[in-house]
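*Asks:* structure for this input, please:
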Amino acid sequence: MSDDLNIVTDQWLTIHSDDIRPEIDVDSLVEPASVEPLATIPTPIEQTKNFPHTDEVPDGCTVISDLDEDDFGYSVSFEEVTYATRTLADGTSMDLPMWVFTPGLDNAPESHMPEGGWPVIVFVRGSAFHEQNVPDYSNYYVRIAEKGYVVAAMKYRHSDVAPFPAQMLDCKTAVRFMRVNAERFHCNKDRVVLWGDSSGGHTVLMAGFTGDREPDTPLYGEESAEVKAIVDWYGPTDFVKMNFYASSQNHSAPECPEGVEIGGVDVLEYPDRSRVASPMSYLSADVPTPPTLIMHGGRDQLVPFNQSCRLYATMKALDKDVTFLKLDNACHACYGFRSARALNIVFDWLEQKL
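*Replies:* Got it, this is the predicted structure:
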């Protein structure tokens, strides 16, 4: 202890000595201590369950004997990185951040990293194509990473500064960035999945269906943008048809999310632009498509349920590997989608596809 600390401690004791309560004889209330200090018991993490059990139970202590398994899964760490810098139409530049959530093995006796590294989920948070609040889904990212996935939650150029196809191009770049940095994040570049909700669902469908084909971008071109699977949560798929099904908002006006995404024009007056921005336009029987899981709520007030029906029907007609689940009473991003059960459906599906 330093001299300065000694002085401070002595001063405190002088002022507060009357406040110190009489010492309780704790030793008489608990199991007697060893006569001599005990030698340490070397215990590697994988042998934690074999550490000696204590039978000590103080009077009044409740013993729970049937709780000996952890269900949170892996510990999770995260960092923010810049995965790309884009030049915008006005000549300014925009850094694109990504939040990478990585599973950890610290103090996890039964856990191990899969051979080849952790599988990767590039997650695209929805935003009606406007600027995203990516961290507001951090509870999802942590839950996913706990299950043994590296989660790369990316931010794309939003439609107010760069319309379609900027978002899908940024998504492809994020996939390639994770492959370039596979060793850094201890991930398996051969097990990459895309997962997105709402406009993020549209983005991952577009990026996943096109892979290394156009529209594309050259950044990190030494790596592929192809993925093993796609998870689409209530993404729009056919802009022209959205206004013909029940919704709480207009989907055709130039200022609506879909109108801004295709350049600030009326969706119904520019069907060709909408067709180019439709995931179904990039599907064909002779081009492989990643297995796709679609989940959509039966009470979705923003993206009509029919949007996923159209995608599913198209994929089925082309004999694609597609699974469609209707959460009957779920709305847009709630009343079902914020549940462990919904996440477990995805995890079980991914386990089959990876």
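*Asks:* all contacts plus neighbour counts: C-alpha atoms, from now on.
*Replies:* OK.
*Asks:* ok, which stretches of the protein are helices?
*Replies:* 3-16, 138-146, 166-180, 199-210, 257-261, 271-276, 306-317, 340-353 (DSSP state H).
*Asks:* so who does the residue at minimal distance from the centre of the chain touch?
*Replies:* For the chain, the residue sitting closest to the mean C-alpha position, by Cα atoms, centre = their mean, is Tyr141 at 3.5 Å. By Cα atoms under 8 Å, 6 or more residues apart in numbering, the contact list for Tyr141 reads Phe101, Val151, Ala153.
*Asks:* go ahead and confirm the first one touches Met154.
*Replies:* When you say that, I think you mean Phe101. No - Phe101 is beyond contact range of Met154, at 11.1 Å (criterion: Cα atoms under 8 Å).
*Asks:* what does stretch 327-336 rub up against?
*Replies:* Here stretch 327-336 has contacts from 197, 234, 295-303, 337, 342, using Cα under 8 Å, 6+ apart.
*Asks:* centre of the chain to it, how far?
*Replies:* 19 Å (Cα atoms, centre = their mean, to the nearest Å).
*Asks:* could you do stretch 251-270 as well?
*Replies:* 29 Å.
*Asks:* for that stretch, buried residues please.
*Replies:* Neighbour counts over stretch 251-270 (16 or more other Cα atoms under 10 Å) mark 251-268 as buried.
*Asks:* one more, so I can put them side by side:
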Amino acid sequence: MKQMQSIVLFIFLCAASPLYSQIVTIDGIPKDTAYTPYSAWVKIKKDYPNVTRVYPDLPDGVKAENNIVYVTLPDTPYGKRDLHMDVFRPGKCEEYPALVMVFGGGWRTGSKEAQVPMAQKIAAQGYVTAAIEYRLSPEALYPAAVYDIKAAIRFLRANADKYGIDPNRIAITGSSAGGQLAALVGFTGNMEEFEGDLGNNEVSSNVQAIIDMDGILDFTTPSESLGDNTPGKHSAGYYWFGATLKEARDKWVEASPMIYAGKDSPPILFINSTQPRFHAGRDSVISVLNTFDIYSEVHTIPNSVHSFWQVHPWFEETVDYMVSFLDRVFKNEEK
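*Replies:* I've put the predicted structure just below:
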């Protein structure tokens, strides 16, 4: 009953406070409820009144398993802590490529539920999709989120037979902050300093493809630290790193995916809004990948805003780009 009351409180606060940061405690853990699919829709429709919300809709033939515990953190400041994922897969007993899906929200807010509609839709196209939870900055600073996501990949690879996954065909995607995390995780492969020790460490956290939706690749670009120059305000990076760029430049650089692009990087798809801030580092990464003849693809959605993936009609266009790219990489289907 206590857990149910907490969930109800969380849903109410997300709906009632769509535009402002508000820290609440859910099951003893601090959560920022500011960014939800609802709040994104409210903000976007001010300038685009014809956009409509995207809702979960499980397609026929797709199986769902919700709130799978992929790791238990035994000792945190908030006690024992489970991290969860929702897995969607085609109904046939076959082996499919997998897509790990990372939500966005400035490394501070958001939830895995935001990725569920997209996860359901892509699963119907012949993929096992996993919308994952990870720790946000009110709970744990960088690099905790990186450790969590890599643990989720290792969990899926270790349990590939159970979920019908081809362990040699795993991709990762994310939107906004989730896009930055997806790129960082994807480009760092099995680098020990990013692995953490959250279970299944004998299994690789490598991925074979990356999809980045408006996630930055360079934290040192001025737009990311601009908020720290305003008295009484801070950037999203400050809250995640626990320090400004000037105070801890090494951390901000270390978390910039662009510095890890190289000869072993997987193919990557960029799906972008028309807002230049969220393209930071993209062209530099593509230049490096081109040097090693590694495939990359860019789609900029015309007249779009950040969070375009959260509303119709951009949701459908985004899914089409994603599936086309995944088919090309994993099924040798050029479209």
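*Asks:* would you turn the contacts of stretch 327-336 of the first structure into TSV with distance to Thr14 of the first structure and neighbour count?
*Replies:* Shown next, in TSV, are the contacts of stretch 327-336 of the first structure (distance: Cα to Cα, whole Å; neighbours: other Cα atoms under 10 Å):
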residue	distance to Thr14 of the first structure	neighbour count
Asp197	63	24
Tyr234	67	30
Met295	68	24
His296	68	31
Gly297	68	25
Gly298	71	16
Arg299	69	20
Asp300	68	22
Gln301	68	16
Leu302	68	21
Val303	70	29
Phe337	60	18
Ala342	61	13
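*Asks:* just the ones of those residues in strands?
*Replies:* If you go by DSSP state E, the contacts of stretch 327-336 of the first structure have Asp197, Met295, His296, Gly297 in strands.
*Asks:* the third one maps to what in the second structure?
*Replies:* In the second structure, His296 of the first structure lines up with Asn272, judged by TM-score structural alignment.
*Asks:* ok, its match to Asp283 of the second structure distance?
*Replies:* 12 Å (Cα to Cα, to the nearest Å).
*Asks:* equivalent analysis for Ser265 of the second structure, please.
*Replies:* Distance, Ser265 of the second structure to Asp283 of the second structure, using Cα to Cα: 15 Å.
*Asks:* those two: who's more crowded?
*Replies:* With neighbours defined as other Cα atoms under 10 Å, Ser265 of the second structure and Asp283 compare such that Ser265 has more, 23 against 13.
*Asks:* the match of His296 of the first structure reaches Glu317, doesn't it?
*Replies:* No - the pair Asn272 of the second structure and Glu317 fails to qualify as a contact (Cα under 8 Å) at a distance of 11.6 Å.
*Asks:* what does Ala152 of the first structure align to in the second structure?
*Replies:* Aligned partner of Ala152 of the first structure by TM-score structural alignment: Ala130.
*Asks:* quick one, what contacts its match?
*Replies:* By Cα under 8 Å, 6+ apart, the contact set of Ala130 of the second structure is Met85, Asp86, Val87, Phe88, Ala98, Leu99, Val100, Met101, Ala119.
*Asks:* in the first structure, which of those residues still touch?
*Replies:* Using both residues aligned by TM-score structural alignment, their matches' Cα atoms under 8 Å, the first structure keeps these contacts from those: Met85, Asp86, Val87, Phe88, Ala98, Leu99, Val100, Met101.
*Asks:* top of these by neighbour count?
*Replies:* The residue in these with the most neighbours, by other Cα under 10 Å, is Ala98 (33 neighbours).
*Asks:* aligned to that one, what sits in the first structure?
*Replies:* Checking TM-score structural alignment: Ala98 of the second structure goes with Val120.
*Asks:* ok, its match touching Val150?
*Replies:* Yes - under the criterion of Cα under 8 Å, Val120 of the first structure makes contact with Val150 at 4.8 Å.
*Asks:* overlap in contacts, these two.
*Replies:* Joint contacts of Val120 of the first structure and Val150 (Cα under 8 Å, 6+ apart) are Cys187.
*Asks:* of the helices of the first structure, give the one that comes closest to Val81 of the first structure.
*Replies:* Closest of the helices of the first structure to Val81 of the first structure is helix 166-180, at 10.6 Å (criterion: Cα to Cα).
*Asks:* quick one: map Arg282 of the second structure onto the first structure.
*Replies:* Using TM-score structural alignment, Arg282 of the second structure pairs with Ser308 in the first structure.
*Asks:* for burial, what's the neighbour tally of its match?
*Replies:* Under the neighbour criterion other Cα under 10 Å, Ser308 of the first structure is assigned a count of 25.
*Asks:* try Thr109 of the second structure
*Replies:* Neighbours around Thr109 of the second structure, by other Cα under 10 Å: 22.
*Asks:* please name the nearest non-neighbouring residue to it.
*Replies:* Asp32 (5.0 Å; Cα to Cα, 6 or more residues apart in numbering).
*Asks:* wait, that neighbour sits on Ile23?
*Replies:* Yes - Asp32 of the second structure is in contact with Ile23 according to Cα under 8 Å; the separation is 4.4 Å.
*Asks:* so these two - more neighbours on which side?
*Replies:* Taking other Cα under 10 Å, Asp32 of the second structure and Ile23 do not tie; Asp32 has more neighbours (24 against 15).
*Asks:* what do we get in the first structure for the more buried one?
*Replies:* Aligned counterpart of Asp32 of the second structure in the first structure: none (TM-score structural alignment).
*Asks:* same question for Leu181 of the second structure.
*Replies:* In the first structure, Leu181 of the second structure lands on Thr203 (TM-score structural alignment).
*Asks:* tell me the spacing between its match and Ala166 of the first structure.
*Replies:* With Cα to Cα as the criterion, Thr203 of the first structure and Ala166 of the first structure are 9 Å apart.
*Asks:* returning to that earlier point: list the residues that contact the match of Leu181 of the second structure.
*Replies:* Val124, Gln167, Met168, Cys171, Gly196.
*Asks:* how about the match of Ala152 of the first structure: what's its closest non-neighbour residue?
*Replies:* Val87 (4.4 Å).
*Asks:* what's near enough to touch the counterpart of that neighbour in the first structure?
*Replies:* For Val87 of the second structure, the aligned residue in the first structure is Val100 (criterion: TM-score structural alignment). Going by Cα under 8 Å, 6+ apart, Val100 of the first structure touches Phe78, Glu79, Glu80, Val81, Val150, Val151, Ala152, Ala153.
*Asks:* ok, now with 7 Å
*Replies:* By Cα atoms under 7 Å, 6 or more residues apart in numbering, the contact set of Val100 of the first structure is Phe78, Glu79, Glu80, Val150, Val151, Ala152, Ala153.
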